[in-house]
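Student: just a sequence and a predicted model for now, questions to come.
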Amino acid sequence: MDYEFFKDWFTLEHIMELIEKYRSFGPIPGILLPLIEAFLPFLPLFLFVMANANAFGLWLGFLFSWIGSTIGALLVFLLIRKYGQKKILGKIKNNLQVQKLMVWVEKHGFGPLFILLCFPFTPSAVVNIVAGLSKISIAQYILAVLTGKAVMIFTMSFVGYDIKALITQPVRTAIVGLIIFILWYVGKRIEIKMNMSVEKDRNN
């Protein structure tokens, strides 16, 4: 793909025009763009989220972006989990760095995945692939994706919807921080209960 074409096409104004053009389809364009990004990680997720926030409003824009990004991540994870043993993915799985990440994910579970998925510039495609190749449970990964993506997408939506508010309205910024902490705490408590349940089943 030509760089100039990429630069001209992927702008906030152009993405918003695209969403408005297909507005008759309701939330589908807003959901579809972040979903596609999960399979094509070179696409600008930040622009898609900002465009949704401006086109649909902060909360609906966040919701549509979160749904699309979450579904996309889970689909990639499930595809890698199912076909991870195929030759086409063999080289990736045998990569030393990937193996280290797999062991790390399997050992720590929800916590580090949640943190990685919270940050907007984390290569989530890599996280999805490593998690899919690892032995982490599907339930743990779904939990991490739902909560981690919620934090990341809401942060993007919040910043994209009103950048000035980060400085002029510190209370709103503090609320974002509080939401991050609550989601992390709730996710951690759920993970503990899940691990206790798994351990109980093993003992039985």
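Tutor: On my side now, so go ahead.
Student: alpha carbons only for contacts and neighbour counts from here, please
Tutor: Noted.
Student: tell me if I'm right that L183 and T147 touch.
Tutor: Yes. Applying CA atoms under 8 Å as the test, L183 and T147 come out as touching, 6.2 Å apart.
Student: comparing those two, which shows the higher neighbour count?
Tutor: Set side by side, L183 and T147 show more neighbours around T147, with 24 against 17, by other CA atoms under 10 Å.
Student: enumerate every residue touching the more buried one.
Tutor: 114, 183-184, 187 (CA atoms under 8 Å, 6 or more residues apart in numbering).
Student: centroid-nearest residue for this structure?
Tutor: By CA atoms, centre = their mean, the chain has its centre lying nearest to K149, at 3.9 Å.
Student: use this one as the comparison:
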Amino acid sequence: MKEAFSNITHKNWLIWGGFLLLLVFLILNRQIITLLVNRDIKATQDFLDNNMLYAVMFMLVIMILQNSFTVFPLILVISINITLFGFINGFLWSWITSIIAAIAVFYCVRYLFQERLIEKLKPELLEKIDANGFAYVFQARIFPLVPTSLVNILAGLSTVKIWPFVLATTIGNFLYFFALALIPAGLLSEEIDETLIWVVLVGAILVYYLLKLVRKKRNHT
């Protein structure tokens, strides 16, 4: 009983400490946060250009926020990274930080918020996620209408293991982020951008089924 109470207290301290750090971050960066909310990429770039190390860490925190609450559109975060760091580095930093952010949210939900959130979901939904694991995460990553935060939260509430979650996130985000990165890079016109994105996504689904086939063959050998 005493140990259980101690665990609850520890969790509460972690939760409130996290919220306090988030509040401090938002207050200290309220000017640039406002620019992000207003989707002013040029002004955000001008603000961050003077300190690239700060820009790198700031965009990591923004990606964590995006993976937690979907406050900012993903395309906006990727666009700012590409504007700051160039196409290749901006795409890679967006991809890497998305994996870090997804893992952070996954663990926070599973070990800090699971008891508070799991009661609000239908058991049937979690059963489907539990049964599909890698497939659920991968398909959700490459489907444009599914918020990244929702994927992380549902995976954290389910029994999906960390390594299938990380693998599906790594592959899915690489494909989807690359498609999104082409837009701010100016490689797509307004007429064909959506078409090319869907081509990439269909290709991603084919990659998934290929991986699934390889896995089945390994299990049979």
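Tutor: Yep, that arrived. Quantities reported herein were computed from a predicted structural model and do not represent experimental measurements.
Student: ok, the contacts of T147 of the first structure in the second structure, which still hold?
Tutor: Retained in the second structure: F114, out of the contacts of T147 of the first structure (criterion both residues aligned by TM-score structural alignment, their matches' CA atoms under 8 Å).
Student: which pair of the contacts of T147 of the first structure spans the longest distance?
Tutor: F114 and L183 (9.3 Å; CA to CA).
Student: check which helix or strand covers the aligned partner of L116 of the first structure in the second structure.
Tutor: The alignment partner of L116 of the first structure in the second structure, by TM-score structural alignment, is A140. Counting by DSSP states H and E, the element that carries A140 of the second structure is helix 134-142.
Student: buried residues in the helix or strand following that helix?
Tutor: Counting by DSSP H and E, the next helix or strand C-terminal to helix 134-142 of the second structure is helix 148-157. The neighbour-count check on helix 148-157 of the second structure (16 or more other CA atoms under 10 Å) flags 148-149, 151-157 as buried.
Student: could those residues be laid out in TSV, adding distance to I78 of the second structure?
Tutor: Formatted as TSV, the buried residues of helix 148-157 of the second structure follow (distance: CA to CA, whole Å):
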residue	distance to I78 of the second structure
T148	13
S149	16
V151	18
N152	19
I153	21
L154	23
A155	23
G156	24
L157	27
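Student: so which of those residues is the closest to S94 of the second structure?
Tutor: For those, the nearest to S94 of the second structure is T148 (13.1 Å; CA to CA).
Student: close enough to count as contact, the closest one and T70?
Tutor: Yes. Contact criterion CA under 8 Å: T148 of the second structure and T70 qualify, at 7.1 Å.
Student: coming back round to it: name the helices or strands packed onto the helix holding A140 of the second structure?
Tutor: helix 148-157, helix 162-182, helix 193-220 (3 or more CA pairs under 8 Å, 6 or more residues apart in numbering; DSSP states H and E).
Student: ok, which of those helices comes nearest I100 of the second structure?
Tutor: From these, taking CA to CA, the stretch that ends up closest is helix 162-182, at 9.3 Å.
Student: and that closest one, which stretch of the first structure?
Tutor: With TM-score structural alignment as the criterion, helix 162-182 of the second structure aligns to 138-158.
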